[in-house]
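[1] Sequence and predicted structure below; questions after.
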Amino acid sequence: MLTFEEIVEKAKNFSKVPSKEDFLEFYGYYKQATAGDCDTEEPEDEEKKARWNAWKSKSGQTAEDAKAHYIEVYKKYAAKYE
């Protein structure tokens, strides 16, 4: 079984670029897994705000739970983007 870090590398090397919605799903779990709860102010920029919201929506999850969810998201989209 691959580790979270190995799955992250595989996701970074998808041959197709994930849709914005799919990317944000990965991003929110990644940030929660690696940085913990979002403790920054909501940005003004729309793209940064979308990323902030994706991360903020995962607040309260442990790093281990966020990693497990990230892996599940990877499994869900791997065939679509590899």
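    Happy to help now that I have it. Residues are numbered from 1 along each chain as shown.
[2] hey, let's count contacts and neighbours off CA atoms from now on
    OK.
[3] Output the contacting helices and strands for the helix or strand hosting Ala33.
    Under the criterion of DSSP states H and E, Ala33 resides in helix 20-35. Applying 3 or more Cα pairs under 8 Å, 6 or more residues apart in numbering; DSSP states H and E, one finds that helix 20-35 contacts helix 46-56, helix 63-81.
[4] and that helix, which residues are buried?
    Counting neighbours by 16 or more other Cα atoms under 10 Å, one finds that the buried residues in helix 20-35 are Leu24, Glu25, Phe26, Tyr27, Gly28, Tyr29, Tyr30, Lys31, Gln32, Ala33.
[5] got another, please set it beside the one above:
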Amino acid sequence: MSLQEEFKNAAERSKTDISERPSNEELLKLYALYKQGDEGDVKGERPGGFDFKAIAKYNAWEELKGKSSEDAMKEYIDLVNKLAN
């Protein structure tokens, strides 16, 4: 199975195989790793105002700037596997 296929499989498993709700920190890490693996470096402007959830998601993704998509995919797969157990 290719890395791309494992990544997509992990994304599907993240919706069904994680029985306990991950912490907010883990959720942000899942989001950021997924976005970095799928789209690469963060794009667009940082959200403003009082949309704290959007700001937190943007900041988490921005922290991964420069990380290769392949590395982000591997870390995402590892994190899903860890949370699913």
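    It's in. Just so it is clear, the model here is predicted, and its values are computed rather than measured.
[6] Report the TM-score for the pair.
    Between these two chains, after superposing, the TM-score reads 0.85 (TM-score structural alignment, normalised by the length of structure 1); 79 aligned residues with a Cα RMSD of 1.6 Å.
[7] about what we covered before: which residues does the helix holding Ala33 of structure 1 contact?
    38, 50-59, 61-67, 69-70, 73-74 (Cα atoms under 8 Å, 6 or more residues apart in numbering).
[8] switch the cut-off to 10 Å
    Residues from elsewhere that reach helix 20-35 of structure 1 (Cα atoms under 10 Å, 6 or more residues apart in numbering): 4, 8, 11, 17-18, 36-38, 47, 50-74, 77.
[9] Buried among those? Make that a PyMOL selection.
    Buried residues within those, by 16+ other Cα under 10 Å, are selected in PyMOL with:
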select buried, resi 4+8+11+18+36+37+38+50+51+52+53+54+55+56+57+58+59+61+63+66+67+68+69+70+71+73+74
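[10] What residue in structure 1 is paired with Ser19 of structure 2?
    Matched by TM-score structural alignment, Ser19 of structure 2 corresponds to Ser15 in structure 1.
[11] again, but for Tyr76 of structure 2
    In structure 1, Tyr76 of structure 2 lands on Tyr70 (TM-score structural alignment).
[12] measure Asn24 of structure 2 to Tyr31 of structure 2 for me?
    Separation of Asn24 of structure 2 from Tyr31 of structure 2 (Cα to Cα, to the nearest Å): 10 Å.
[13] Excluding chain neighbours, what is closest to the aligned residue in structure 2 for Trp55 of structure 1?
    In structure 2, the residue paired with Trp55 of structure 1 is Trp61, using TM-score structural alignment. With Cα to Cα, 6 or more residues apart in numbering as the criterion, Trp61 of structure 2 has its nearest non-adjacent residue at 4.2 Å, and that residue is Ala32.
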